[in-house]
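Chemist: Just the structure for this:
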Amino acid sequence: MRIATFNLESFGSSHRNAAAFKERAVVLRPQLDRLKADVLCFQEVDAPKVGGIRRTSDLKRLLEGMPYAEYSLLVSPGPSGVRPADVHNLVMLTHFPVIEQHIIRHHFVEPLGFRRHTAIPPDPDVTALTWDRPLQHVVLGLPTGSRLHVFNVHLRARLAAAIPGQKSGPFAWETVSGWAEGFFTAAVKRAGQALELRLAVERIMDDEPDALILVCGDFNAEDHETALRLTCAREDDTGSGHLAPRVLTPVERTVPVDQRFTVIHHGRPEMLDHILASRALFAHFTHVEIHNEMLEDEVVAYGRIRQHPESLHAPLIATFDIS
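Modeler: Below is the predicted model:
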């Protein structure tokens, strides 16, 4: 069984500076062929309006003629809870039977109240810090008769969140105070999403102590950072040996450090995309791949490559022997 996660980076975008579909498809189709995934988790699938309704039409065009075209295609809804959001939807593809699917957004962690100190004009009251994206939870039926819980996630980016009156451009700020408050806000949102993810996992483990659980996606965080520590819940963090069965483990830890990256930022390799497995599932783990051989530096790409067609994230694939 091969499980893959891949941030497609605004695939299907209607933005005037985005690469054309044909240019992106030429690059992405060979990457998808190489994955040979049984379960594929995508992040950043856009859904522009087609006939007045938001649809992930470009993704379906991308998959035409590929084995994935026959897979079940599950798309996370936007804030309305019905149709996809305009940008950055979660999508899961699989040929396994879908038993259940759930969308989690503030089910276990309510929006956090915060009064922004640097907003112009000042906030008259607290404002709600809500998650930018939901969590996608799908339960699949395996050929062995077992249930596999798969979470597809995309946590808040590490860029500072917008503060009213404090930005002078897409990446430029009027004051250090405004940037600092925006950066703090983004960090709180990312940690809050990770907390909600961990609480969702706990609910499953309460009912199924030996549950087969996978958490896949773009965490916008490396192994040692808060979002990963919250989600993994290692024994050295909880301090309790009896909680060891609830630990989630990043499969990429088996990859040599110098090859362990899915993003290059300003010349620095970073592992921001992860696949985490429960102990019961990790017993079947055999292999991991990071397809980062042709990865571009995202700072260079944004600044020097006009309408770059590739994703600036590398796909991550884990193989499990479920028989």
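Chemist: contacts, neighbours, all on C-alpha from now
Modeler: Noted.
Chemist: Could you say which helix or strand holds the nearest residue to residue 161 once chain neighbours are set aside?
Modeler: Distances taken as CA to CA, 6 or more residues apart in numbering put residue 182 closest to residue 161, at 4.4 Å, once the chain neighbours are dropped. Taking DSSP states H and E as the criterion, residue 182 maps to helix 176-207.
Chemist: for that helix, packing partners?
Modeler: On a contact count with 3 or more CA pairs under 8 Å, 6 or more residues apart in numbering; DSSP states H and E, helix 176-207 meets helix 226-232.
Chemist: Could you name the helices and strands sitting against the helix it packs on?
Modeler: Using 3+ CA pairs under 8 Å, 6+ apart: helix 226-232 touches helix 176-207, strand 248-250.
Chemist: Check the offset of the first one from the chain's centre.
Modeler: What that stands for is helix 176-207. 13 Å (CA atoms, centre = their mean, to the nearest Å).
Chemist: Next: the shortest one.
Modeler: Taking CA atoms, centre = their mean, one finds strand 248-250 lying 15 Å from the centre of the chain it belongs to.
Chemist: any residues touching that strand, and which ones?
Modeler: With contact meaning CA atoms under 8 Å, 6 or more residues apart in numbering, strand 248-250 is reached by 231, 232, 233, 234, 274, 275, 276, 277, 278, 279, 282.
Chemist: any chance you could map the helices in the chain?
Modeler: Counting by DSSP state H, the chain has helices at residues 21-35, 57-63, 176-207, 226-232, 235-238, 279-282, 298-304.
Chemist: tell me which residues of the fifth one are tucked away?
Modeler: Taking 16 or more other CA atoms under 10 Å as the neighbour-count basis, helix 235-238 is seen to contain no buried residue.
Chemist: to compare against the first, here's another:
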Amino acid sequence: MRLGTWNLENLFKPGGDGPTGQAEYDVKLAGLAATVTELAPDVLAVQEVGDPEALDDLVERLPGAWVTALADPDRRGIRVGFVSRLALADVAQFADFPTELGGVQVDDAGERIEQMGRPALQARVDAGGTRLDVITTHLKSKLLTYPGGRFGPKDEGERARFAVYALHRRAAEAATVRAGADALLEGDGTSRAVVVAGDLNDEPQAATTQIFLGPGGSEIGTPGHTQPDRGDGHRLFNLAPLIPEEQRYSRVYRGRRELIDHLLVSHALLDDVTDVTTGSGRTPSITDDPRRRRNAPQSDHRPVVMTLDI
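Modeler: Coordinates of the predicted model:
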């Protein structure tokens, strides 16, 4: 079985926030479809789906039969979802922060939010007799926006404050998804197959990404990785170290490679992972202004896909 995650980058119909014309839209769909066909996932967690009809147009270009599911959109109109060859069961979204957090401030005016900007979505699939619970998510971006829709700050103080607001929000969203995974694991991750997939908008060692892992000390590549302990029932393992080093990135920002899209699995699936890849092809370098990529022929992210021997 192959399972992956991919940020499709503003998958909208032409006009509005989408490509300026039908020709540009068709080129983007063709590029996305070629990549999905090459990677051949059975289940693909997707992010930045704008119009649901645009996802339908993409699926029509894929070989075989597929089903889809989408969460509610954020204020900008993008959402997470699934594209799957396997039936999707028990599909549900969630967004509420743990009540103990008490909300998170998001701007200088003091606005506080108590939900994820983009709800996460979970679904259950049956793969060769193995029941997999999969969560797809897209956390708050590191690319900052400022009042009035600006992509640049008025001064360095504003930049610093809004970076803090974004970091607090991303951390709260990570804690929310971690709580959703806990509900699926029920402390029995050595037998329950759970996957968290998505654009976490930070790299493997970032504090927000580390929130997903659970009890520390057994990350892949560490001395404790092969030593069973009581924490294994609660852990999620980031598969980043299993990606070949030359492929270990999913975005290029100002010429610097970053791995911000991740697959995490419960202990029950660790021994079943046979390979992890981010695909092939050229990845464009982006800046802080996403408007420049409106007519881009592909996504600015690389997919991350794993093969499971189940």
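Chemist: Drop the TM-score for these two in here.
Modeler: With the length set by TM-score structural alignment, normalised by the length of structure 2, the two chains reach a TM-score of 0.85; 297 aligned residues with a CA RMSD of 2.8 Å.
Chemist: Regarding structure 1, what is its longest strand?
Modeler: Looking across structure 1 with DSSP state E, the single longest strand is strand 2-11.
Chemist: For the residue most central in space within structure 2, give its distance to residue 156 of structure 2.
Modeler: For structure 2, the residue lying nearest the average C-alpha position, counting by CA atoms, centre = their mean, turns out to be residue 198 (1.5 Å). Distance, residue 198 of structure 2 to residue 156 of structure 2, by CA to CA, to the nearest Å: 31 Å.
Chemist: Please apply the same query to residue 121 of structure 2.
Modeler: Taken as CA to CA, the span from residue 121 of structure 2 to residue 156 of structure 2 is 36 Å.
Chemist: Compare these two (neighbour count), which wins?
Modeler: Neighbour count, other CA atoms under 10 Å: between residue 121 of structure 2 and residue 156, residue 121 has more, with 26 against 10.
Chemist: still on that earlier bit, please say which position in structure 1 the residue nearest to the centre of structure 2 maps to.
Modeler: Structural alignment places residue 198 of structure 2 opposite residue 217 in structure 1 (criterion: TM-score structural alignment).
Chemist: Just give me the mean distance for the lengthiest strand in structure 2 relative to structure 1.
Modeler: Across structure 2, the longest stretch assigned as strand under DSSP E is strand 115-127. The superposed strand 115-127 of structure 2 is, by mean CA distance after the TM-score superposition for structure 1, a mean 1.5 Å from where its aligned residues fall in structure 1.
Chemist: That strand packs against which elements?
Modeler: Where contact means 3+ CA pairs under 8 Å, 6+ apart, strand 115-127 of structure 2 is packed against strand 79-84, strand 89-96, strand 130-138, helix 156-185.
Chemist: And the longest one, what's buried?
Modeler: Of the residues in helix 156-185 of structure 2, those with enough neighbours to count as buried (16+ other CA under 10 Å) are 159, 162-163, 165-178, 180-182, 184-185.
Chemist: what's the angle between that helix and strand 130-138?
Modeler: Counting by axes from the mean of the first three to the mean of the last three CA atoms, to 10 degrees, helix 156-185 of structure 2 lies at 170 degrees to strand 130-138.
Chemist: quick one, helix 156-185 of structure 2 and strand 115-127 angle?
Modeler: Orientation check (the same axes, to 10 degrees): helix 156-185 of structure 2 against strand 115-127 gives 30 degrees.
Chemist: Structure 1: matching residues for helix 156-185 of structure 2?
Modeler: With TM-score structural alignment as the criterion, helix 156-185 of structure 2 aligns to 176-205.
Chemist: so how far does that stretch sit from its counterpart in structure 2?
Modeler: Averaged out, stretch 176-205 of structure 1 is 1.2 Å away (mean CA distance after the TM-score superposition for structure 1).
Chemist: Contacts for stretch 27-42 of structure 1 next, please.
Modeler: Residues from elsewhere that reach stretch 27-42 of structure 1 (CA under 8 Å, 6+ apart): 1-8, 62-63, 66, 90-96, 152, 216-217, 309-310, 317.
Chemist: now it, how far from the centre of its chain.
Modeler: Worked out by CA atoms, centre = their mean, stretch 27-42 of structure 1 lies 16 Å from the chain centre.
Chemist: For it, measure first residue to last.
Modeler: 16 Å.
Chemist: what's that stretch aligned against in structure 2?
Modeler: Matched against structure 2 by TM-score structural alignment, stretch 27-42 of structure 1 falls on residues 31-46.
Chemist: and the matching stretch, which residues are buried?
Modeler: Buried, per 16+ other CA under 10 Å, within stretch 31-46 of structure 2: 32, 33, 35, 36, 39, 40, 41, 42, 43, 44, 45, 46.
Chemist: re the thing from before, which one of the contacts of strand 248-250 of structure 1 sits closest to residue 24 of structure 1?
Modeler: Distances from residue 24 of structure 1 to those, taken as CA to CA, are shortest for residue 274 (23.6 Å).
Chemist: Thank you kindly, that will do.
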